[in-house]
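Chemist: I'll drop the sequence and a predicted model, then ask my questions.
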Amino acid sequence: MKEILLTIADTGSEKNIGIGDSVKLVLEEVSTSGYVWEIDGELPEQLKMTQTEYSLKHGNTIGGSGNSILNLQAVEKGCAVLQLKYWQPWNGEASVENRFNISFVIE
């Protein structure tokens, strides 16, 4: 089993992973702006969310940016597309500022 680290630079790519492999997705987020990264649609059944967290970049700076970290594990063979959006949920789809998508082939 291995851990795969992904960032915004990986959007649009395809990764081959194995059952039991971990995926750590690190996306920059300014939570004080109200914008958050959220899964767009459903989490593919081949993946399981194991943990989510937010990590400040520079200590406890007020208004500072940080990283939204999603930890996933491949639990089933198949092809899966993971899609996320960076938005203000209460403002709806018009507030989407960025998107992340990646395809997994799980063997």
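Modeler: All right, it came through fine.

Chemist: rest of the way, CA atoms for contacts and neighbours
Modeler: Fine.

Chemist: What segments of the protein are helices?
Modeler: Using DSSP state H, the chain contains no helices.

Chemist: quick one: V23 and I4 touch, right?
Modeler: Yes - if you go by CA atoms under 8 Å, V23 and I4 touch, sitting 4.8 Å apart.

Chemist: here's the one I want to compare it with:
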Amino acid sequence: MLLCAALASGPGSAAAETAPGKLAEMTKGHSVTETILTRADSGSTVDLRVGERLLVRLEESPTTGFAWTREGGNDALVEQDSDFAPASAGLGGGGLRSFLFMAEKAGVVQLRLRLWRTWEGDSSIVEVFTATARIHAK
């Protein structure tokens, strides 16, 4: 489900309301356009303008040792922050991993995130999230 929201009006998805984490606090009250992607959007293409944000929210259960990380990086779509918000107050449960990216310059970016145990290497990858960001000048 691809959602666009103006941050001045608050988070744009139910997931954002149930597990906001510190990223929601960072963006609270700012009137910046933000595009939100979830697991269902893997493989999609999004259009952004320079200065807009991309927020990717993916389910994660850190106690299993598996964590989402970005492969590579570039200067067109810059990772601003990553945060985990537990689904409940109990220990050991899952929640949402949020990645906040800023569109810094025009270009086409292939975003790739993988769910894996970093210390076990590529053979431990259990899921890959991909998206193409077409970043346009303001």
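Modeler: Alright, I've got the coordinates. Computed from a predicted model, the values in this text were never measured in an experiment.

Chemist: Tell me which of V23 and I4 of the first structure has more neighbours.
Modeler: Higher neighbour count among V23 of the first structure and I4: V23, with 21 against 15, using other CA atoms under 10 Å.

Chemist: What lines up with that one in the second structure?
Modeler: Taking TM-score structural alignment, V23 of the first structure has L54 as its aligned residue in the second structure.

Chemist: now do Q88 of the first structure
Modeler: Under TM-score structural alignment, Q88 of the first structure pairs with R117 in the second structure.

Chemist: measure its match to E71 of the second structure for me?
Modeler: According to CA to CA, to the nearest Å, R117 of the second structure stands 13 Å off from E71 of the second structure.

Chemist: S98 of the second structure now?
Modeler: 15 Å.

Chemist: Can you tell me the centre-most residue of the second structure?
Modeler: V56 (2.0 Å; CA atoms, centre = their mean).

Chemist: Longest helix in the second structure, please.
Modeler: helix 21-27.

Chemist: residues in the first structure aligned with it?
Modeler: Under TM-score structural alignment, there's no match for helix 21-27 of the second structure.

Chemist: thinking again about what came up before, with neighbour numbers in mind, choose between R117 and E71 of the second structure.
Modeler: More neighbours surround R117 than the other of R117 of the second structure and E71, with 19 against 11 (other CA under 10 Å).

Chemist: wait, what's in contact with the more buried one?
Modeler: Contact analysis of R117 of the second structure by CA atoms under 8 Å, 6 or more residues apart in numbering lists 65-67, 124-125.
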